[in-house]
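Undergrad: Predicted model and sequence below, questions to follow.
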Amino acid sequence: MTSDTNAQPMSSAQAIWLVAEREIGSKLRSKAFMISTGILLMIALAGVLIGGFASKSPSTDAIAATPQTASVVEALPNVELTEVADRAAAEHLVLDDEVKAAVVPADDDPLGFVILAKEDAPTSLVMGLSQTPQVEVLQPAETNPFVRYLVAIGFGIVFLMAASTFGGTIAQSVVEEKQTRVVELLISAIPTRALLAGKVVGNTVLAMAQIVLLAAIAVVGLIVTGQNELLAGIGAPVLWFGVFFLFGFILLAALYAAAAAMVSRQEDIGSTTMPLMMLVMAPYFLVIFFNDNPLVLTIMSYVPFSAPVAMPVRLFVGEAQWWEPLLSLVILLITCVGAILVGAKIYQNSLLRMGARVRLGEALRG
């Protein structure tokens, strides 16, 4: 039997993975986490399916027309044409609510026809038959503005929910270990930096797994609703989103752990993590208000905290050159390394300090 004195010391990689397994296992054993994840996936699937079927099945209006006006009505979108012999027959259908309206000839009208309605004519019909000047589009949009908005919102919501959920989990775990003095036992067995790295790795694995599941749900929903064209266009942006999210989350996770290490009570977590929460929320709100502003979106795609949302949106709408995501990723990686070094220093200097909140300057000085 081998004595304890001959036992091999644990390597840094083993220590990191041991902590990561502990973080992953505690989450997977949590019924609240599993239920909330299931609800999130069902909501995502329902949203994709409802949006897809709604876009594939626009509502139609039943419109009556005489032989003289049938060609005019047929040219309108989302119209179900009912052809009648004359104006009297058209009026009969309108009054009996068999059609929404009717388009009949009128010699005294400049257009040559009028709309008959029982109470109010459908707006789409009136707009479709209105005379408007010819429009020449010099720079046609490559994507539907509404689809662009939905894609931006989708990336923003996923980033916001995943980063805030797992960032908050890291913060609560750090403070809980301080409160219960478990951290003193942990760092007597493994280095402090290995403890931090394990927490970041474990929660990153969980966050990325959730991202992959959401992406799979979106793909299934788009295939079921027959939106193959949208699926082909969003494939590359989703992959880039995954890459940017990976490093963006590592950056935030290290800062969340550092911020939580500066306090010793669960009630004080908000005071140190609030700035980080604002950084997580900023991309979501900015992309809502400026998703159609190329200048603001370009700037956001190079800012590390908003790049995981802004750059995939620009790639989807075709506004980014091939080299731009690479440059943005390099900037994010450099920032990520800097955040990890600063976060590790704060974490190491604050972890064993109990009682009052540790000031940032003190945490950095040690």
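TA: It's in. Numbers count the residues shown, from 1 in each chain.

Undergrad: okay, CA-based contacts and neighbour counts for the rest of this
TA: OK.

Undergrad: what sits against the residue nearest the centre of the chain?
TA: Among the residues of the chain, the one closest to the centroid is residue 155, at 2.5 Å (C-alpha atoms, centre = their mean). If you count contacts by C-alpha atoms under 8 Å, 6 or more residues apart in numbering, residue 155 has them with 241, 309, 313.

Undergrad: Among the residues you listed, name the ones in helices.
TA: Applying DSSP state H to the contacts of residue 155, the entries found in helices are 241, 309, 313.

Undergrad: can you tell me how far the nearest residue to the last one once chain neighbours are set aside sits from residue 165?
TA: Residue nearest to residue 313 in three dimensions, not counting chain neighbours: residue 152, with 5.9 Å by C-alpha to C-alpha, 6 or more residues apart in numbering. Using C-alpha to C-alpha, to the nearest Å, one gets 20 Å for the distance from residue 152 to residue 165.

Undergrad: neighbour count winner among the two?
TA: residue 152 (25 against 14; other C-alpha atoms under 10 Å).

Undergrad: what about versus this one:
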Amino acid sequence: MTGPRAPRPAAPSEAAAAWLVAGREIASKLRSKAFLISTAILFALALAGIVIGSLAAQNQSGTAVAVTLDAASLVPANDGLEITQVADRAAAETLVTDGAVEAAIVGDPSATPFGFTIVADSSAPTGLLLLFAQVPQVELLNPDQTDEALRFLVAIGFGIVFLTAASLFGSTIAQSVVEEKQTRVVEILISAIRARTLLAGKVIGNTVLAMAQILVLAAISVIGLSVIGQTQLLGTLGVPILWFAVFFLFGFVLLAALFAATAAMVSRQEDIGSTTFPLTLLIMAPYFLVAFFNDNPVVLATMSYVPFSAPVGMPMRLFLGEAQWWEPLVSLAILIATCVGAILVGARIYQNSLLRMGARVRLGEALRG
């Protein structure tokens, strides 16, 4: 007689199963040479952009400045400055107001450790400020909230990072879902775990990778700005970068659930684009809006409360100083509520479409089941 059979191992809990799927997703991406190379290129471009931008600003030629006699010996020698010497501060301010020079360097014994102050009209030339190891004291006669070029660069930075990360990992999730349907692997997976658990694992795994990229990019920005001596800019960008990471986390979870759900509605890689196209537009819209309307407070305010654009709009408003302290909290609450709704809807579509092969599943059918 044979002895009693060994008891079957207990099935993993849903949380454990989801983390197993997430680990599989992460390991699969980390083994992909294409992913590793593209990530390394992205990091290199980010660092190069910071360094080149700084060097370009430092090497700007033709910056017209007025210098008072008591500050002439304190101005660093640089071929990119067109210096006009004036007798006193009043004469320097007159040239600045008339537009004859972009800024003036005037003697100021109280402005330690420099001994001078830079006077400008609405914004000080970035190239002039970068000539100094530390940013000297600046006085603006007609101050704007932020430098126009700097505002544009920060807007483009937030927009490109969101667009790149969301597009890359969103398409990765979609391709993974369809590949598992084509190879029938999904039928084996569903026999062991629930469809919603499989969806959760995919979302968690790709969210971990996406957030890792965002955090590394943030670290590169912090280190790069520190190395080139842009501590003042770093202090201005610190809080918006942190909020960008928080908003991106929930915004990406929202998009990831929808990418997986829409991909489950098709059975061929060639059909992915037709179902995920609306999501692609939602990802691209914040980039173009913030690029073209970064100086429009109405557009930025609207973006900061729309869930799909809040990860770009709200950090941008925080950088510009246009958002009240409570606005990021309200916007984040709206984003989280929308994220929960998207997960519930996405899980229903995913579960009702995952095992259907052949023709594309219509949205109404996927929702009804």
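TA: All right, it came through fine. These numbers were taken from a predicted model, which means no experiment stands behind them.

Undergrad: which residues in the second structure form strands?
TA: 63-68, 81-86, 103-107, 116-120, 138-140 (DSSP state E).

Undergrad: Most tightly packed of these?
TA: Burial of the strands of the second structure is given as mean neighbour count (mean count of other C-alpha atoms under 10 Å); strand 103-107 ranks first at a mean of 27.

Undergrad: which secondary structure elements does that strand contact?
TA: strand 63-68, helix 89-98, strand 116-120 (3 or more C-alpha pairs under 8 Å, 6 or more residues apart in numbering; DSSP states H and E).

Undergrad: does residue 65 of the second structure really touch residue 103, like I thought?
TA: Yes: Residue 65 of the second structure lies in contact with residue 103 (C-alpha atoms under 8 Å); the separation is 5.0 Å.

Undergrad: Map the residue nearest to the centre of the first structure across to the second structure for me.
TA: Aligned against the second structure by TM-score structural alignment, residue 155 of the first structure finds its counterpart in residue 158.

Undergrad: can you tell me which residues contact residue 350 of the second structure?
TA: Per C-alpha under 8 Å, 6+ apart, neighbours of residue 350 of the second structure: 195-196, 199, 260-262, 264-265, 366.

Undergrad: Using TSV, please lay out the residues you listed together with neighbour count and distance to residue 183 of the second structure.
TA: Below are the contacts of residue 350 of the second structure laid out as TSV (neighbours: other C-alpha atoms under 10 Å; distance: C-alpha to C-alpha, whole Å):
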residue	neighbour count	distance to residue 183 of the second structure
195	20	17
196	19	20
199	24	17
260	29	17
261	30	18
262	28	18
264	32	13
265	30	15
366	22	21
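
Undergrad: number of nearby residues for the corresponding residue of the second structure for residue 216 of the first structure?
TA: With TM-score structural alignment as the criterion, residue 216 of the first structure lines up with residue 219 in the second structure. Close neighbours of residue 219 of the second structure, defined as other C-alpha under 10 Å, add up to 12.

Undergrad: ok, back up a step: residue 298 of the second structure: which of the contacts of residue 350 of the second structure is nearest?
TA: residue 262 (32.3 Å; C-alpha to C-alpha).

Undergrad: OK, contacts around the residue nearest to that closest one when sequence neighbours are not counted?
TA: Sequence neighbours aside, residue 275 is the residue nearest to residue 262 of the second structure in space, at 5.7 Å (criterion: C-alpha to C-alpha, 6+ apart). Neighbouring residues of residue 275 of the second structure by C-alpha under 8 Å, 6+ apart: 262-263, 265-266.

Undergrad: corresponding residue for residue 275 of the second structure in the first structure?
TA: Under TM-score structural alignment, residue 275 of the second structure pairs with residue 272 in the first structure.

Undergrad: Then residue 247 of the second structure?
TA: Checking TM-score structural alignment: residue 247 of the second structure goes with residue 244.

Undergrad: Report how many residues lie close to that match.
TA: The burial count for residue 244 of the first structure: 24, using other C-alpha under 10 Å.

Undergrad: Residue 256 of the first structure too?
TA: 30.

Undergrad: Same check on residue 18 of the second structure?
TA: Neighbour tally, residue 18 of the second structure, other C-alpha under 10 Å: 24.

Undergrad: Surely it touches residue 200?
TA: Yes: in terms of C-alpha under 8 Å, residue 18 of the second structure counts as a neighbour of residue 200; the distance is 5.9 Å.

Undergrad: So which residues of the stretch 251-366 of the first structure form helices?
TA: All helices of the stretch 251-366 of the first structure, identified by DSSP state H, counting those that start in this stretch, fall at 269-290, 294-300, 307-317, 324-350, 360-365.

Undergrad: Check the ones you listed for me and report the most buried one.
TA: helix 307-317 (a mean of 26).
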